[in-house]
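Participant: mind looking at a prediction? Sequence and model below.
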Amino acid sequence: MRDDERGSSGEEVLPAGSASLAAAGDRADHPVPGEETAPVARRRAAVVRDKARDLAREGVRKGGDRARAGLAYLTDRIIEIAPRIPVRDLQTLRRQFPGLGPEELADKLVAGAANATSTVGAGIGAAAMLPVPPAMPTELAAEITGVAAIELKLIAELHEVYGLRPPGNLKDRSTAYLRSWSGERGVDPLKPSTINAALGGPMRRELRQQIMKRMVRDLPNLMPFLVGAAVGALMNRRDTRKLAAKIRSDLRKAQVPWDALPELPRLEEPADALDMKKLPGNPRELGY
């Protein structure tokens, strides 16, 4: 039967141009929307993810290259300034601190060096609060080299106090003190390798490792709002005292009493002596 309002209820073919009530998905002349969307989106997401991963790897590689270049520069800088650090010999120290024995004199030197590195850490931490990001690596490098200079001076003068001046000229002694600083050990006079150490690959690797540890410890100094100043001062003081304790423990094992010391020549002055008062933070606790 036929309904004039609703059309035929049979299975007859509809005239051309007539609308169909069948679902679109059952028709072959129109594609089903959404079937290809998910695979395309997944492929695009995979491409973006792979691109981001490649960019991250490239960034890590470039960052690692820059870090290695920075460490190499700092290592060369510390090696360069080591022979320029002014060191007081035992006669000068005893004249500046009369009436003190070896341990009391060593305590004075450690206290002065710890205060000096603390001043450097506080000064750099305060400067780091300035909103100038490009200055941050420069400030950090300045602190590392400044603290290294102070600690190298301390190590050299502790060797004088304990009667264990390394043999050789200024360059030989500077190399021995660099090795002592990088390994956090006293110079052993019974092991020539710890005295006449060439600045070759192993030496530079040790220095780079020491500098890397220093940089990691110094990162809190870059905190803003002057928090870095307090943290930097505290950490530098603690680390310098810890280093001095290790060096003194080694030196005590081979200590030569003052009355048994032979007549030692005066230490030569560096041709281009480093002005310790011009270090970052302007430390004045070093006795100059």
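Facilitator: All right, it came through fine.

Participant: contacts, neighbours, all on C-alpha from now
Facilitator: OK.

Participant: in the helix or strand hosting G112, what's buried?
Facilitator: Under the criterion of DSSP states H and E, G112 resides in helix 102-127. Going by neighbour count (16 or more other CA atoms under 10 Å), the buried part of helix 102-127 is 102, 105-107, 109-127.

Participant: and for stretch 79-86?
Facilitator: The neighbour-count check on stretch 79-86 (16+ other CA under 10 Å) flags I79, I81, A82, P83, R84, I85, P86 as buried.

Participant: most widely separated two among these?
Facilitator: I79 and P86 (14.5 Å; CA to CA).

Participant: what about the residue nearest the centre of the chain, distance to R43?
Facilitator: Closest to where the C-alpha atoms of the chain average out (CA atoms, centre = their mean) is M215, at 1.7 Å. Using CA to CA, to the nearest Å, one obtains 43 Å as the distance from M215 to R43.

Participant: same thing with G121?
Facilitator: 52 Å.

Participant: got it, and L152?
Facilitator: In terms of CA to CA, L152 sits 59 Å off from R43.

Participant: which of these two has more neighbours?
Facilitator: More crowded of L152 and R43, by other CA atoms under 10 Å: L152, with 27 against 11.

Participant: which residues sit in contact with that one?
Facilitator: A82, I85, Y177, L178, W181 (CA atoms under 8 Å, 6 or more residues apart in numbering).

Participant: structure two is appended below for comparative analysis:
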Amino acid sequence: MAVPEKDRQPGSEVADPENEVGELVGRLTAPGELEPAERRRLLGRLARALSTGARKARETGAGRGRWLADVFLNIAPRIPIRDLHTLAEHHHGLTGEELADDLVRTAQKATMTVGAIGGALAAAEFAAPPLLLSAPAQLVAETIVVAAIEVKLLAELHEVYGVRVQGTGTQRAVAFTAAWAKQRGIDPLAPASVSLALGAATKTALRNRLMRTLGRHLTTFGPFLTGAVAGGALNRMATKKLGEAIRADLRVKLPPGGVAGAVGSAPARDQLDA
């Protein structure tokens, strides 16, 4: 489902002119395994779509960090987030800490795979480290997909630990994105944290987090398959670190009376923009 016009963020017409980026990121982060060839094909399409956005950003004078943040804010409501009941079904009935363990392992595998593909593609175009808007589009695509996988992980860990985030689909998407930018869980006792998630400080944190993620991927820009190996390993470590930090945070923020891992009866939410 497309993001409603009233909920689009400023600059999204530059970031995603034909909505293709959101569609591709949604497919790349959907539950289930993708065949390697299909994943490479989708990443290639995403890289081409992002190249178009980058050219438009240069033409309009949009800042590098702002452009990347606009891209992500535009596609955030398209990231497929499962509720607790669906998570248990997809993970062989696991609940609680075992389910959280499995979610983190799955996310690590996904970001490692994306990193390996992105590093290998970039190796074919080995050159001096470039700036953001002239960076190999494959690495920009990798950055967006890795960020989306990690936002998905963060959101689904909130489900596992019973930390419910209220609001519309777009509000929840922005709140989870803001939490990812800060590498923290959302406080369920501070509802204003959702409505104020797009404040100036949060936008700056998102730009900085995305730029750091891209910078990490640029370090894998090397000849032959060195980039593939490094890209996969760095992504895996970063996702593991995020999972550990969010889980520790959510254990503290678990609402009184909440039971981590208790499968709820709420209807499934296959996408944040439901």
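Facilitator: Happy to help now that I have it. On a predicted model such as this, the values are computed, not experimentally measured, just so you know.

Participant: superposing both, give me the TM-score.
Facilitator: In this superposition the chains share a TM-score of 0.69, using TM-score structural alignment, normalised by the length of the second structure; 208 aligned residues with a CA RMSD of 2.6 Å.

Participant: number of nearby residues for E58 of the first structure?
Facilitator: E58 of the first structure: 12 neighbours (other CA under 10 Å).

Participant: just to revisit the earlier point, which of the helices or strands spans the residue nearest to the centre of the first structure?
Facilitator: helix 201-218.

Participant: so which bits of stretch 42-57 of the second structure are buried?
Facilitator: 42-51, 53-54, 56-57.

Participant: typo on my end, stretch 167-179 of the second structure
Facilitator: Result for stretch 167-179 of the second structure [16+ other CA under 10 Å]: buried residues G169, T170, Q171, R172, A173, V174, A175, F176, T177, A178, A179.

Participant: in which helix or strand does the fourth one reside?
Facilitator: Secondary-structure assignment from DSSP H and E places R172 of the second structure in helix 169-182.

Participant: what sits up against that helix?
Facilitator: Residues contacting helix 169-182 of the second structure (CA under 8 Å, 6+ apart): 3, 7, 73, 76-77, 150-151, 154-155, 165-166, 185-186, 193-195, 197-198, 202-203, 205-206, 208-210, 272-274.

Participant: could you do stretch 242-257 of the first structure as well?
Facilitator: Contacts for stretch 242-257 of the first structure (CA under 8 Å, 6+ apart): 110, 154-155, 158-159, 162-164, 180, 184-188.

Participant: now, the buried residues of stretch 42-57 of the second structure that are in helices?
Facilitator: 42-51, 53-54, 56-57 (DSSP state H).

Participant: can I get those residues in TSV including distance to A233 of the second structure?
Facilitator: Formatted as TSV, those follow (distance: CA to CA, whole Å):
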residue	distance to A233 of the second structure
L42	22
L43	19
G44	21
R45	24
L46	22
A47	21
R48	25
A49	26
L50	24
S51	26
G53	29
A54	27
K56	33
A57	31
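
Participant: hang on, isn't L109 of the first structure packed against L154?
Facilitator: Yes: using CA atoms under 8 Å, L109 of the first structure makes contact with L154 at a distance of 6.7 Å.

Participant: just to revisit the earlier point, which two in the ones in helices among the buried residues of stretch 42-57 of the second structure are spaced the farthest apart?
Facilitator: Using CA to CA, the pair of these lying farthest apart is L42 and A57, separated by 22.4 Å.

Participant: would you mark the buried spots in stretch 246-263 of the second structure?
Facilitator: Buried residues in stretch 246-263 of the second structure (16+ other CA under 10 Å): I246, R247, D249, L250, K253, L254, P255, A260, G261, A262, V263.

Participant: and those residues as JSON lines, adding secondary structure?
Facilitator: Listed next are those as JSON lines, based on DSSP: H, G, I helix; E, B strand; the rest coil:
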{"residue": "I246", "secondary structure": "helix"}
{"residue": "R247", "secondary structure": "helix"}
{"residue": "D249", "secondary structure": "helix"}
{"residue": "L250", "secondary structure": "helix"}
{"residue": "K253", "secondary structure": "helix"}
{"residue": "L254", "secondary structure": "coil"}
{"residue": "P255", "secondary structure": "coil"}
{"residue": "A260", "secondary structure": "coil"}
{"residue": "G261", "secondary structure": "coil"}
{"residue": "A262", "secondary structure": "coil"}
{"residue": "V263", "secondary structure": "coil"}
